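K.L.:
Here is a sequence together with a model predicted from it:
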Amino acid sequence: MIKNPNLTLAGADLAALLCSRVCHDVISPVGAINNGLELLDEGGADEDAMDLIRASALNASVRLKFARLAFGASGSVGASIDTGEAEKAVKDFAEAEKKTTVTWNGPRAIIAKNRVKLLMNLFLVAYGSIPRGGSLDVVLENPEYDAKFSIVAKGRMLRVPPKFAEICDGILEESIDAHTIQPYYTVLLADESGMELKYSIGEGEIVFTAQTAAVDAPDAEPSAE
């Protein structure tokens, strides 16, 4: 059984930090909507204000739908989720951000909720590895059984998000806060899903993978003399 020594947050602290993360993600587009409404109230350029409101409302909606799948319950405990929902949420997220292209390959399947959440959170980690934009290639292999998810990130100024690397490698030195809860949650989901996280840095790309961990065979019973 995988067990990362950094996974020490109590449930209440985890919930509070995830809520803070979601609020951080949506406060900017919601604030922009408010700015657009203020422009209208002041008799500003109506079309410019409406464009701002439309774009910001779409951004907020996309982020909330993504967060519902990536962080929320999304059904009862132990429920399964269609990977097609994750694909749509990921592509809508990237389209709204307008700086990254996404390809998605692999069979569509209904799989354990935590595996879908892991896939979406690994996408966020990969997205964070290309701060200037680029491309993300998502591949699902055998998602219903011995699953393997891989995301290839390509873009300028590539770098593995530092906190993800620290938590993943078991060498975290500072406490978790609202800015670092997402990579922490990614590693936690992998642990709870029985999947092993890895990343490799190549020429012009970073590959992030989550693969079902091999189960050690039990030691054979000694034969009776």
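P.N.:
The structure has been received and is ready for your questions.
K.L.:
From now on I want contacts and neighbour counts done on CA atoms only, so please keep to that.
P.N.:
OK.
K.L.:
neighbours around Leu37, how many?
P.N.:
Counted with other Cα atoms under 10 Å, the neighbours of Leu37 add up to 18.
K.L.:
which residues touch it?
P.N.:
By Cα atoms under 8 Å, 6 or more residues apart in numbering, Leu37 lies in contact with Ala49, Ile53.
K.L.:
go on, Pro131?
P.N.:
Contacts of Pro131 by Cα under 8 Å, 6+ apart are Arg156, Met157, Leu158.
K.L.:
the longest helix in this structure is where?
P.N.:
If you go by DSSP state H, the chain has its longest helix at helix 11-41.
K.L.:
Show me what the helix or strand following that one is packed against.
P.N.:
Using DSSP states H and E, the helix or strand that follows helix 11-41 in sequence is helix 46-70. Under the contact criterion of 3 or more Cα pairs under 8 Å, 6 or more residues apart in numbering; DSSP states H and E, helix 46-70 touches helix 11-41, helix 83-97, helix 113-128.
K.L.:
Out of the ones you listed, which is the most enclosed?
P.N.:
When the helices and strands packed on helix 46-70 are scored by mean count of other Cα atoms under 10 Å, the highest mean neighbour count falls to helix 113-128 (a mean of 24).
K.L.:
ok, residues contacting the helix or strand that comes right after that helix?
P.N.:
Next helix or strand after helix 113-128 toward the C-terminus (DSSP H and E): strand 134-141. Under the contact criterion Cα under 8 Å, 6+ apart, strand 134-141 has outside partners 99-107, 126-127, 147-156.
K.L.:
Out of these, list just those in strands.
P.N.:
Among the contacts of strand 134-141, the residues falling in strands (DSSP state E) are 100-105, 148-155.
K.L.:
and here's the other structure:
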Amino acid sequence: MTAIDLDKLDLAALLCSRVCHDVISPVGAIVNGLEVLEDENDASMKAFALDLIAKSARQASARLQFARLAFGAAGSAGAQIDTGDAEQVARGFIQDDRTTLEWHVPRAYLPKNRVKLLLNLLMVAGATIPRGGTIAADAEGEGETARFIITTRGSHARIPNHMETLLSGGAPEGGSIDAHGVQPHYTGLLAREVGMGITLAMTGEGDGVVITAAPGEKAAEAAVAGEPGTV
């Protein structure tokens, strides 16, 4: 595997592109709704436009709030983040007509990079169920021995191509990372920063994926026990 070391400016640019990609769709829908309000006299069309604007504004706000915690500074160096706040932004970002979030992480103040890792693992988890389903977030242990376990279930669940490579800091085919690949790459950077390894494995039934982030030794033990893909 070829390791990749992104320049800081390139990493910042790709993360900004990723955030813009997530926000541009609801913002564009708001613009479309406003155009309908300006051009239409039909009451039903105006009602539809207002509903579209309201729904899209909530979606854009939820995505920006999530990005602020998942990618942003979220306070000064060494700051801690309330997992209750993480749950709130995660629900706004993930839950929709297709996907449900089950949150079982105890409420506590954790170092910001651990909380950012948890939120980014949820984004990785979403990529494993392209047609929607459930994402369950759990935490086990306390302090330096704690680990996160994200379990997904849904139709056509799979571990995306290059996901493990990107999480481990490697380069996908072609040797470069785009705005889609930068998020799992960033997740891997966070995991290594807090001294954790990430494992991915299909569930026994094959209808979901289990993602585990644990301190290095625990991650290795999990892989030996039958959870392949330690990165």
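P.N.:
Great, that's in hand. Note that the structure is predicted; figures quoted are calculated from it, not measured.
K.L.:
quick one, the longest helix of structure 1 and helix 46-70 angle?
P.N.:
When axes from the mean of the first three to the mean of the last three Cα atoms, to 10 degrees is applied, the directions of helix 11-41 of structure 1 and helix 46-70 differ by 170 degrees.
K.L.:
Find me the equivalent region of helix 11-41 of structure 1 in structure 2.
P.N.:
Residues 8-38 of structure 2 are matched to helix 11-41 of structure 1 when aligned by TM-score structural alignment.
K.L.:
distance between that stretch and the chain's centre?
P.N.:
17 Å (Cα atoms, centre = their mean, to the nearest Å).
K.L.:
average distance between that stretch and structure 1?
P.N.:
Using mean Cα distance after the TM-score superposition for structure 1, stretch 8-38 of structure 2 ends up 0.4 Å from its aligned counterpart in structure 1, as a mean over the superposed pairs.
K.L.:
Can you report how many residues lie near Thr100 of structure 1?
P.N.:
Residues near Thr100 of structure 1, counting by other Cα under 10 Å, number 21.
K.L.:
picking up where we left off before, pipe the helices and strands packed on helix 46-70 of structure 1 into CSV and attach distance to Asp191 of structure 1 per row.
P.N.:
CSV is the format used below for those (distance: least, Cα to Cα, whole Å):
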stretch, distance to Asp191 of structure 1
helix 11-41, 15
helix 83-97, 20
helix 113-128, 10
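K.L.:
what separates the closest residue to Leu101 of structure 2 other than its chain neighbours from Ala223 of structure 2, distance-wise?
P.N.:
Of all residues not flanking Leu101 of structure 2 in the chain, Ile135 sits nearest, at 4.9 Å (Cα to Cα, 6 or more residues apart in numbering). Note on Ile135 of structure 2: its distance to Ala223 of structure 2, by Cα to Cα, to the nearest Å, is 21 Å.
K.L.:
Have a look at the two and say which one is more surrounded.
P.N.:
Each of Ile135 of structure 2 and Ala223 has its neighbours counted (other Cα under 10 Å); Ile135 has more, 27 against 18.
K.L.:
what do we get in structure 1 for the more buried one?
P.N.:
Taking TM-score structural alignment, the alignment pairs Ile135 of structure 2 with Leu136 from structure 1.
K.L.:
And for Leu52 of structure 2?
P.N.:
Checking with TM-score structural alignment, Leu52 of structure 2 has Leu52 as its match.
K.L.:
Now do the same contact list for Leu14 of structure 2.
P.N.:
By Cα under 8 Å, 6+ apart, the contact list for Leu14 of structure 2 reads Asp178, Ala179, Val182.
K.L.:
what about the residue nearest to the spatial centre of structure 1, distance to Gly44 of structure 1?
P.N.:
In structure 1, the residue lying closest to the centroid (Cα atoms, centre = their mean) is Asn121, at 1.6 Å. Noted for Asn121 of structure 1: a distance of 40 Å to Gly44 of structure 1, by Cα to Cα.
K.L.:
likewise Leu52 of structure 1?
P.N.:
From Leu52 of structure 1 to Gly44 of structure 1 the distance is 12 Å (Cα to Cα).
K.L.:
do the same with Ile33 of structure 1
P.N.:
Distance of Ile33 of structure 1 to Gly44 of structure 1, computed by Cα to Cα: 14 Å.
K.L.:
same question, Asn4 of structure 1
P.N.:
For Asn4 of structure 1, the distance to Gly44 of structure 1 - Cα to Cα - is 54 Å.
K.L.:
Then Asn35 of structure 1?
P.N.:
Distance, Asn35 of structure 1 to Gly44 of structure 1, using Cα to Cα: 11 Å.
K.L.:
just Val22 of structure 1 next, same as before
P.N.:
Distance from Val22 of structure 1 to Gly44 of structure 1, by Cα to Cα: 31 Å.
K.L.:
got it, and Trp104 of structure 1?
P.N.:
42 Å.
K.L.:
again, but for Tyr199 of structure 1
P.N.:
49 Å.
K.L.:
These two: who's more crowded?
P.N.:
Set side by side, Tyr199 of structure 1 and Gly44 give different neighbour counts by other Cα under 10 Å, the larger being at Tyr199 (18 against 13).
K.L.:
All good on my end, thank you.
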